[in-house]
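> sequence-free structure coming up:
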């Protein structure tokens, strides 16, 4: 196999391409989760995740959305290898070659002479155990490799550190922006992001200027990806359903404005729990419960009616004393799961306070009609 030679500070290393299903046969794979000298322990869950991606059964944005586009399964980055045996690389007429084993006997002999310095999860996913199960083993697939020869232990450690510690990942909020620009996101994700962006950009929004939309730094701010996730996971988006984007925008603006009026100087205050991401999470997980209260009691979703409901919450369920330092209950806001559980508990308590009607009523359509 011909090699492309690279030289840096007297050290020569090489580039070549080959089938990863053949390369992984040359590696002595240690047990998963086992500590290695110059590698992190590999995780079987991560290997299976990559194998699923390679098979084309994974969403392009790695979400679980049914609407998302499926990935093709391409790995454009190169694993880094080291071959211990000097005789495996030969030099003839100004060209370098690596001798790759072909027969089962040659592969068995060479096993252990090859090491993965970086990219073990990617390569292990091509092992028969995972590739066949994922269903991509019959596809033509080659990858590029960076190949070192007979590195010292110190050099191996440096390569691993440079390949892993010194490489800065793209910040998730910036990545979300790029996914949106490239058309990778589902229609629901695009609409949710648009609503979050509108909450940030509109001057009359209670959250104006507090949301980082494209990765910009906002002191004490929220990230678009955080808020979008909360809107979706809290069933806020499914509660608003197929209503127009304008109705959804108005519903969210009105709902948050009611919070700012009932919990004055607390909501949207970065120094208070209700002004932090945990507070916003609590507020939005309450949204479906309050929407049901509006519907069952045939109340239009305006600030007046919402404020009345929130006033009951403030008086009987979430008073300002709830956040006092001597009240341990406020510590429930410190973890995502306990915040969600608290919001659902309070939402049910709030629902139990109101008389329920069996007749259907849409508070948001009524609100839109009244505004027109």
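Arrived safely. What you see is a predicted model, and the numbers here were worked out from it, not measured in a lab.
> please make it C-alpha for all contacts and neighbour counts, starting now.
Noted.
> how about the strands in this protein?
2-8, 11-18, 80-83, 89-92, 95-98, 114-118, 143-149, 211-212, 222-223 (DSSP state E).
> how about the ones you listed in JSON lines, adding distance to residue 268 and mean neighbour count?
Formatted as JSON lines, those follow (distance: least, CA to CA, whole Å; neighbours: other CA atoms under 10 Å):
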{"stretch": "strand 2-8", "distance to residue 268": "53", "mean neighbour count": "13"}
{"stretch": "strand 11-18", "distance to residue 268": "54", "mean neighbour count": "15"}
{"stretch": "strand 80-83", "distance to residue 268": "48", "mean neighbour count": "21"}
{"stretch": "strand 89-92", "distance to residue 268": "64", "mean neighbour count": "12"}
{"stretch": "strand 95-98", "distance to residue 268": "62", "mean neighbour count": "15"}
{"stretch": "strand 114-118", "distance to residue 268": "44", "mean neighbour count": "23"}
{"stretch": "strand 143-149", "distance to residue 268": "50", "mean neighbour count": "20"}
{"stretch": "strand 211-212", "distance to residue 268": "11", "mean neighbour count": "24"}
{"stretch": "strand 222-223", "distance to residue 268": "11", "mean neighbour count": "22"}
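> could I get those strands as TSV with distance to residue 352?
Formatted as TSV, these follow (distance: least, CA to CA, whole Å):
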stretch	distance to residue 352
strand 2-8	72
strand 11-18	65
strand 80-83	61
strand 89-92	76
strand 95-98	74
strand 114-118	57
strand 143-149	60
strand 211-212	34
strand 222-223	32
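> residue 163: which of these is closest?
Ranking those by proximity to residue 163 (CA to CA) places strand 114-118 first, at 6.9 Å.
> which residues touch that closest one?
Strand 114-118 is contacted from outside by 26-28, 38-39, 79-84, 156, 159-160, 163-164, using CA atoms under 8 Å, 6 or more residues apart in numbering.
> which ones among those residues are found in helices?
The helices, defined by DSSP state H, take in 156, 159-160, 163-164 from these.
> give me the neighbour count for residue 242.
10 (other CA atoms under 10 Å).
> which among the ones in helices among the contacts of strand 114-118 count as buried?
Buried members of those, counted by 16 or more other CA atoms under 10 Å: 156, 159-160.
> the residue sitting furthest away from the middle of the chain and residue 13: what is the separation?
Distance from the centre of the chain peaks at residue 93, with 50.1 Å (CA atoms, centre = their mean). As for residue 93, its distance to residue 13 is 18 Å (criterion: CA to CA, to the nearest Å).
> same check on residue 160?
15 Å.
> again, but for residue 344
Taking CA to CA, one finds residue 344 at 58 Å from residue 13.
> with residue 260 instead?
Distance check for residue 260 against residue 13: by CA to CA, it reads 62 Å.
> what does residue 22 give?
Distance, residue 22 to residue 13, by CA to CA: 21 Å.
> and what of residue 258?
Taking CA to CA, one finds residue 258 at 64 Å from residue 13.
> next, the one to line up against it:
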């Protein structure tokens, strides 16, 4: 099929990728190329396994992929090459070599401008053993002829820089719908959906679940990462989702009351209302749980408030208006994680001293 854009003709055709890659002079792996990024062997092998149906659709799950590759590689037929496109009776034909001698002459006539990892995976060297030579596998291709250096450069840029990836939150939703999330990912996905929906949840309406824009919203995968990094999900994973929501909601409401904040605030959120603030708060959960456990107190809002109030008075209030300290602690992932550990250590020591539980059985050994 002949196409034209901006006065430039090019063609769409269907072929077996094994035939196409046989006429490409493949650059050495990891080598910088003029109009292509370096290709890596690992990615080629991953695609080869996927095409053969030996890869799960998502890592960590058992559901196999079918091996579809519907995307269209972009090729250039060299001006001085033997492979030509000819017109006959109103139809266009790509004239391919038919014997070994012709194939040797044509090697290097085709340049890959986009899709080299996909095509290299179809070489004899990298084809998965379970992908039989007899299996039919057609792909669509776009072919240009005699491109100039500038035209090749523009095609490289438009196929790499200007292509917008699918929002990962949207992708997570699609994977949940397809049933290919791991068991833990599926459970934490349902937990976050409920935290965003239930009236008791301080995070209601703040989490971006299905993509789209929400001013100062928290993304699904951000919240998932924080729940996992803080160990909160690990500590609650054996409970049903209703109890998980209740525990997390009680915990967050205690912080809201003590610091006069709202975790679902999207209008000029304060430090603790932002994602790194939420990470700080949740990273202290294991410490507060242990304090309550040692004191044989229930993890309800009032009991958590008592501990959080001591954190406020003895630790956070001491920062006062020191913006440099706040920036250091809440300006990065590592800063927040480190400050949460410091807070946990200090508040644990405070309660040990207050409760008289400072005996160390190993101190004098």
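Great, that's in hand. Every value quoted in this text rests on a predicted model; they were computed, and no experiment measured them.
> the lengthiest helix in structure 1 vs structure 2, average offset?
With secondary structure taken from DSSP H, structure 1 has its longest helix at helix 277-296. Helix 277-296 of structure 1 differs from its equivalent in structure 2 by a mean of 2.5 Å after superposition (mean CA distance after the TM-score superposition for structure 1).
> contacts for that helix, please.
By CA under 8 Å, 6+ apart, the residues outside helix 277-296 of structure 1 that reach it are 222, 230-231, 234-236, 239, 273-274, 300-301, 306, 309, 333-336, 339-340, 342-344, 346-348, 350-351, 354-363.
> and the residues you listed, which of them are in helices?
If you go by DSSP H, the contacts of helix 277-296 of structure 1 have 230-231, 236, 239, 306, 309, 336, 339-340, 342-344, 346-348, 350-351, 363 in helices.
> buried members of the residues you listed into PyMOL, please.
A single PyMOL command is used to select the members of those judged buried by 16+ other CA under 10 Å:
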select buried, resi 230+231+236+239+306+309+339+340+342+343+344+346+347+350+351+363
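> if I look at the aligned partner of residue 224 of structure 1 in structure 2, how far off is residue 209 of structure 2?
Aligning on TM-score structural alignment places residue 224 of structure 1 opposite residue 220 in structure 2. Residue 220 of structure 2 sits at a distance of 5 Å from residue 209 of structure 2 (criterion: CA to CA).
> same thing with residue 64 of structure 2?
Separation of residue 64 of structure 2 from residue 209 of structure 2 (CA to CA): 26 Å.
> which residue is the nearest non-sequential neighbour of residue 181 of structure 2?
residue 175 (5.9 Å; CA to CA, 6 or more residues apart in numbering).
> distance of residue 111 of structure 2 relative to residue 45 of structure 2?
Using CA to CA, residue 111 of structure 2 is found at 21 Å from residue 45 of structure 2.
> go on, residue 347 of structure 2?
Going from residue 347 of structure 2 to residue 45 of structure 2 by CA to CA gives 50 Å.
> likewise residue 292 of structure 2?
On the measure of CA to CA, residue 292 of structure 2 and residue 45 of structure 2 end up 51 Å apart.
> which one's more surrounded, these two?
More crowded of residue 292 of structure 2 and residue 45, by other CA under 10 Å: residue 45, with 20 against 17.
> OK, contacts around that one?
Residue 45 of structure 2 makes contact with 121, 126, 128 under the criterion CA under 8 Å, 6+ apart.
> wait, the first one sits on residue 42?
No: the pair residue 121 of structure 2 and residue 42 does not pass the contact test of CA atoms under 8 Å, sitting 10.2 Å apart.
> tell me which of the two has more neighbours.
Ranked by neighbour count (other CA under 10 Å), residue 121 of structure 2 and residue 42 place residue 121 first, with 25 against 10.
> map that one onto structure 1.
Matched across to structure 1, residue 121 of structure 2 falls on residue 125, judged by TM-score structural alignment.
> need the counterpart of residue 277 of structure 1 in structure 2.
Taking TM-score structural alignment, the alignment pairs residue 277 of structure 1 with residue 275 from structure 2.
> separation between its match and residue 122 of structure 2?
Residue 275 of structure 2 is 44 Å from residue 122 of structure 2, where distance means CA to CA.
> ok, these two, which is more surrounded?
residue 122 (24 against 21).
> once you drop chain neighbours, what's closest to the more buried one?
Closest residue in space to residue 122 of structure 2, ignoring its immediate chain neighbours: residue 18 at 5.4 Å, by CA to CA, 6+ apart.
> show me what that neighbour aligns to in structure 1.
Aligned by TM-score structural alignment, residue 18 of structure 2 pairs with residue 21 of structure 1.
> with residue 92 of structure 2 instead?
That one, residue 92 of structure 2, aligns with residue 96 by TM-score structural alignment.
> verify the contact between its match and residue 2 for me.
Yes: Residue 96 of structure 1 is within contact range of residue 2, at 6.1 Å (criterion: CA under 8 Å).
> what do these two both touch?
Counting by CA under 8 Å, 6+ apart, residue 96 of structure 1 and residue 2 have no common neighbour.
> what about the equivalent of residue 244 of structure 2 over in structure 1, neighbour count?
In structure 1, the residue matched to residue 244 of structure 2 (TM-score structural alignment) is residue 248. Per other CA under 10 Å, the neighbour tally for residue 248 of structure 1 reads 22.
> list the contacts of residue 248 of structure 1.
For residue 248 of structure 1, the contacting residues are 195, 240, by CA under 8 Å, 6+ apart.
> ok, it to residue 5 of structure 1 distance?
To residue 5 of structure 1, residue 248 of structure 1 is 58 Å away according to CA to CA.
> please apply the same query to residue 350 of structure 1.
Residue 350 of structure 1 sits at a distance of 70 Å from residue 5 of structure 1 (criterion: CA to CA).
> next: residue 31 of structure 1.
Per CA to CA, residue 31 of structure 1 is found 33 Å from residue 5 of structure 1.
> now for the residue nearest to residue 181 of structure 2: what does it line up with in structure 1?
Taking TM-score structural alignment, residue 175 of structure 2 has residue 179 as its aligned residue in structure 1.
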